[in-house]
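> sequence first, predicted model second:
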Amino acid sequence: MRLIVLVSLTMVAFAANSILGRLAIGGGYMEATSFGLLRLFSGAVTLITLCVFSGLSLRRDLRQALWGAAALSIYIVGFSVAYQDLDAGLGALILFGVVQVSMFLWGACSGSPVSAGQIGGAGIALAGLAFVVWPTDGASVAPLRASLLMALGGLGWAAYSLLGRGARAPLAATAVNFAVATLMMVPGVMLFGGDIVFTRAGIFLAVLSGAVTSGLGYALWYHVLPQLSPAVAATVQLSVPVIAILAGAALLGEDIAVALVIGSAAVLGGIAVVVLSAPGRRAAARSKTMAER
């Protein structure tokens, strides 16, 4: 029961990033890149504090830190700028779909065994994303530029996730990446930030997103992740776009269009097929059953 509660809190935290980002940026409370910079800084402070109290060393290979921070910066920029125009739930769907499909395609291109079911599932998910951006009735649910920016953010997060695989101390690695990415974002904000907008509400939302739903959310995820199988960890994240869509409708008054419902079902269903059709998964399940007998 405790594990279920912790996992649920983590998924809510992940979805809340989209709600907070859309509210602050789309609501005009803060300029997009400045929001991303403050989110990174707040997350870095929180994560470094957690590492210090946990006795974790922050020493890390410089090259790995630079690559990780660069990927994280791409995610933050794409995410933040896209939420000038995208609804919270729609943005979460595009982000989540691109991350999961990108990681699957990378694994397939890297020689990981792939089943026919996984190929079909990835195709369904991609078709769902395409349907959301270019619906069959000719009326676009999502602005194309913002959708592409969120997709770029998804590619950045997928790269960040792949770079972080096998990290011995993921919490410390994330703290360092947030800190370095904060420094990387400063010149970008100065060059491409446009009119700087700071309000008390915007600052509060950015700090809340960085310190709580990002910093503490990631720390909680790393705490529960060892207790979940890879398939369960991947499947449970299917709830994040759903939570964001429902919360966006309830808290921000966003419409839940029919095209969004159909596209969401295709994206999440396709990703579920990819996860459940992984080669060796059934064999592992049968072996576990035999062992229990």
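Cool, the structure landed.

> only C-alpha atoms for contact and neighbour calcs from this point on.
Noted.

> quick one: residue 195 and residue 181, what's the gap?
With distances taken as Cα to Cα, to the nearest Å, residue 195 is found 22 Å from residue 181.

> which one of those two has more residues nearby?
Set residue 195 next to residue 181 and count neighbours by other Cα atoms under 10 Å: residue 181 wins out with 26 against 11.

> any idea which element the more buried one lies in?
In this assignment (DSSP states H and E), residue 181 forms part of helix 170-192.

> next one for the comparison:
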Amino acid sequence: MSLARVLLLTTLAMLAFAANSLLCRLALRETGIDAASFTTIRLASGALMLWLVVRLRGGSAHTGGSADHPPHGSWASALALFAYAAAFSFAYRTLPAGAGALLLFGAVQATMIGYGLWRGERLGARQSAGMALAAAGLVGLLLPGLSAPPLQGAVLMLASGVAWGVYSLRGRGVANPAASTAGNFLRAVPFALALSLAQLSSASVDAAGAAGAAYAVASGALASGLGYALWYGALPLLRATSAATVQLSVPVLAALGAAAFLGEAITLRLMLASLAVLGGIALVIRSPRRASR
């Protein structure tokens, strides 16, 4: 595959990931859809799109399994995926898109780095400084003040990031990541339906809710389903550090998109927090970690 094609696939995937924040925030701020319905529609449409992608590639995303055809995905991973998607939607009822994407990304990376430390990896001086800088950026973003994001939404988004980090850790090393993701999306739909039933009293079925459903379909089928397919196409051709570093662009793209399309302000607090969090994480993932003895 040519370098130009790898760059194109990577760029489109990052734009798709950033679009998830914009679509969710737009739907919950401007339309009548509720967070539970958005989650269900997003996961169901994502499952359908990923199933189609896998089928077009000649594979299968089935979840049943047999001696000849082992199942793709798992219920534990599906639960983590559902927890990410549900907390993500409920957080964006109050969070600005840019701040939400930064909190999400910071929590994902913190979870994965923390897992490495728990497994015995050790950080050098530069990496330790990066961790401290990233933590200070998140604390600075959440400190009380006029431009601080709502606390409840921030906590939900941090929980969403932890869930996505767990999901990512569980998916490392799978033989067929696209089929595995499709299987996990399919398994996550029943959890989402149960949440929608529990939130039935707040469900929206009016015209504004229908517009929100269209945003949810776009988030699930395009930003999630096709976004993951594009990312998995580029991922084998990227070094691990390059793959991790390029994802630093997602919160920046989300903040710029929120300013351009949602009219959200890029505050000084958000800019400083972004520099600290993303710069600190870059220091960690760009330097080799030391294994424990």
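Alright, I've got the coordinates. Computed from a prediction, not measured in an experiment: that's the story for all the values here.

> superposing both, give me the TM-score.
Taking TM-score structural alignment, normalised by the length of the first structure as the basis, the two superposed chains have a TM-score of 0.91; 278 aligned residues with a Cα RMSD of 1.6 Å.

> ok so, going back, go through the helix or strand just after the helix holding residue 181 of the first structure and flag the buried ones.
Downstream of helix 170-192 of the first structure, the next assigned helix or strand under DSSP H and E is helix 200-207. For helix 200-207 of the first structure, a neighbour-count test (16 or more other Cα atoms under 10 Å) marks 202, 203, 205, 206, 207 as buried.

> save those as JSON lines, and put in distance to residue 143 of the first structure too.
JSON lines is the format used below for the buried residues of helix 200-207 of the first structure (distance: Cα to Cα, whole Å):
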{"residue": "202", "distance to residue 143 of the first structure": "24"}
{"residue": "203", "distance to residue 143 of the first structure": "26"}
{"residue": "205", "distance to residue 143 of the first structure": "24"}
{"residue": "206", "distance to residue 143 of the first structure": "24"}
{"residue": "207", "distance to residue 143 of the first structure": "27"}
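
> going by distance to residue 30 of the first structure, which of those residues wins?
Nearest to residue 30 of the first structure among the buried residues of helix 200-207 of the first structure, counting by Cα to Cα, is residue 202 at 5.0 Å.

> residue contacts, the closest one?
Residue 202 of the first structure makes contact with 24, 25, 29, 30, 35, according to Cα atoms under 8 Å, 6 or more residues apart in numbering.

> show me what it aligns to in the second structure.
Alignment note (TM-score structural alignment): residue 202 of the first structure maps to residue 212 of the second structure.

> look up how far residue 79 of the second structure lies from its match.
Going from residue 212 of the second structure to residue 79 of the second structure by Cα to Cα gives 24 Å.

> could you do residue 166 of the second structure as well?
Using Cα to Cα, residue 166 of the second structure is found at 10 Å from residue 79 of the second structure.

> likewise residue 36 of the second structure?
From residue 36 of the second structure over to residue 79 of the second structure (counting by Cα to Cα), the distance is 15 Å.

> okay, those two: which has more neighbours?
Just comparing residue 36 of the second structure and residue 79: by other Cα under 10 Å the higher neighbour count belongs to residue 36, 25 against 21.

> surely the more buried one and residue 192 touch.
Yes. Using Cα atoms under 8 Å, residue 36 of the second structure makes contact with residue 192 at a distance of 7.3 Å.

> find residues that contact each of those two.
Shared contacts of residue 36 of the second structure and residue 192 (Cα under 8 Å, 6+ apart): residue 86.

> mind listing what's buried in the helix or strand residue 139 of the second structure falls within?
Here residue 139 of the second structure sits within helix 125-142, counting by DSSP H and E. Within helix 125-142 of the second structure, the residues scored as buried using 16+ other Cα under 10 Å are 127, 129-131, 133-138, 140-142.

> again, but for stretch 203-212 of the second structure
Neighbour-count burial for stretch 203-212 of the second structure, counted by 16+ other Cα under 10 Å, picks out 203, 204, 209, 210, 212.

> which ones are touching the closest residue to the first one other than its chain neighbours?
What it means is residue 203 of the second structure. The shortest distance from residue 203 of the second structure to any non-neighbouring residue, by Cα to Cα, 6 or more residues apart in numbering, is to residue 34 (5.7 Å). Listed by Cα under 8 Å, 6+ apart, the contact set of residue 34 of the second structure reads 28, 202, 203, 204, 209.

> what remains of those residues once you look at the first structure?
Retained in the first structure by both residues aligned by TM-score structural alignment, their matches' Cα atoms under 8 Å are the following of the contacts of residue 34 of the second structure: 28, 202, 203, 204.

> residue 134 of the first structure maps to what in the second structure?
With TM-score structural alignment as the criterion, the equivalent of residue 134 of the first structure in the second structure is residue 143.

> what sits against its match?
By Cα under 8 Å, 6+ apart, residue 143 of the second structure has no neighbours at all.

> ok, residue 22 of the second structure next?
For residue 22 of the second structure, the contact set (Cα under 8 Å, 6+ apart) comprises 97, 254, 257, 258, 262.
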